[in-house]
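# predicted structure and sequence below. I'll ask about it afterward.
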Amino acid sequence: MLKNIPKNLSPKLVKTLMEMGHGDEIVIADGNFPSATISTNVVRADGLKADELLNSILKLFPLDYEYSKEQVFLMKVVEGDNYRPEIWENYKTILKDSGEKHSIGYIERFEFYERARSSYAVIATGEEALYANIILKKGVVK
């Protein structure tokens, strides 16, 4: 057992975060996201909420605010869905409270899927909120 690792981060997820290098991206996916279709590197986090995982991950994971215009990416709401993702406000609060500088990019659904295909890994959560998918770009530790 290690100290100061949030309890909701599995050993596999911590290993995955450690393996990632500068510029690599990771997806925190909601329960509706086609995780296994998108990636061969899927970390199961069934039963866990995406915002709680984001909060825990940011305790260990630097964002790339020095070399990337945007460090966080959200899937745009599909035109006509008339839906306002409340979880985005949770994400913004968590990002602000983490002390990390960040800028959020919004990506069309199918472009988001394509970007996710090139991510290092996808974390498949049990998140039920719609449009809860988020991509994080890893920075450097100083």
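Structure received.

# C-alpha from now on. contacts and neighbour counts both.
Fine.

# quick one, strands of this structure?
Along the chain, counting by DSSP state E, strands occupy 25-29, 42-45, 72-75, 104-107, 121-125, 134-137.

# can you say which of these is nearest to Arg84?
Nearest to Arg84, of all these, is strand 72-75, at 11.9 Å by CA to CA.

# identify all contacting residues around that closest one.
For strand 72-75, contacts defined as CA atoms under 8 Å, 6 or more residues apart in numbering pick out 102-109, 112, 131-137.

# adding another structure so you can compare the two:
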Amino acid sequence: MKKNGILNAPLSRVIAELGHTDYIVIADCGLPIPPGVERIDLALKPGLPAFLDTLELVLADMQVERAVFANEISQHNPVIEHAATSMLDGKPIGHVPHAEFKQISRGARAIIRTGEASPYANVILYSGVIF
């Protein structure tokens, strides 16, 4: 049995398989997941697990090079945006329109669906390298 880090086997596997510039999405419970993209559904009920809790654990396991949010988070969910930006600890952060965010998500290695039930609580995390 795994003792530390992410215990969810599919999520742990996807992070381990990422190469440089591959990306995953951490999503609220409402983001549509395109056909063909691996869905890692962690949602248990609205709010559980929370987006920020999931992001914190993923960031502890994944080498992140940069992140992208939907533009709309700034107006509709600034508390989540500020907290997530702080957790990204100075990594480059981009913003795109939500429609473009959904298009980009089609190329994700996986979309991690949380129970987060607040608007635009989604982030694309691009994999970096550890050297």
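Cool, the structure landed. This is a predicted model, so every value here is computed, not measured.

# out of the strands of the first structure, flag the one nearest Leu63 of the first structure.
So among the strands of the first structure, strand 134-137 is nearest, using CA to CA, at 5.8 Å.

# the closest one maps to which residues in the second structure?
Aligned using TM-score structural alignment, strand 134-137 of the first structure spans residues 123-126 in the second structure.

# what do we get in the second structure for Phe110 of the first structure?
Per TM-score structural alignment, Phe110 of the first structure is aligned with Ala99.

# okay, the strands of the first structure in CSV with distance to Glu86 of the first structure and mean neighbour count next?
Formatted as CSV, the strands of the first structure follow (distance: least, CA to CA, whole Å; neighbours: other CA atoms under 10 Å):
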stretch, distance to Glu86 of the first structure, mean neighbour count
strand 25-29, 16, 25
strand 42-45, 21, 20
strand 72-75, 13, 21
strand 104-107, 15, 15
strand 121-125, 17, 25
strand 134-137, 13, 24
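
# nearest residue to the residue most central in space within the first structure in space, please, no chain neighbours.
Ranked by distance to the mean C-alpha position of the first structure (CA atoms, centre = their mean), the top residue is Ile28 at 3.5 Å. Among residues not flanking Ile28 of the first structure along the chain, Ile123 sits closest, at 4.9 Å (CA to CA, 6 or more residues apart in numbering).
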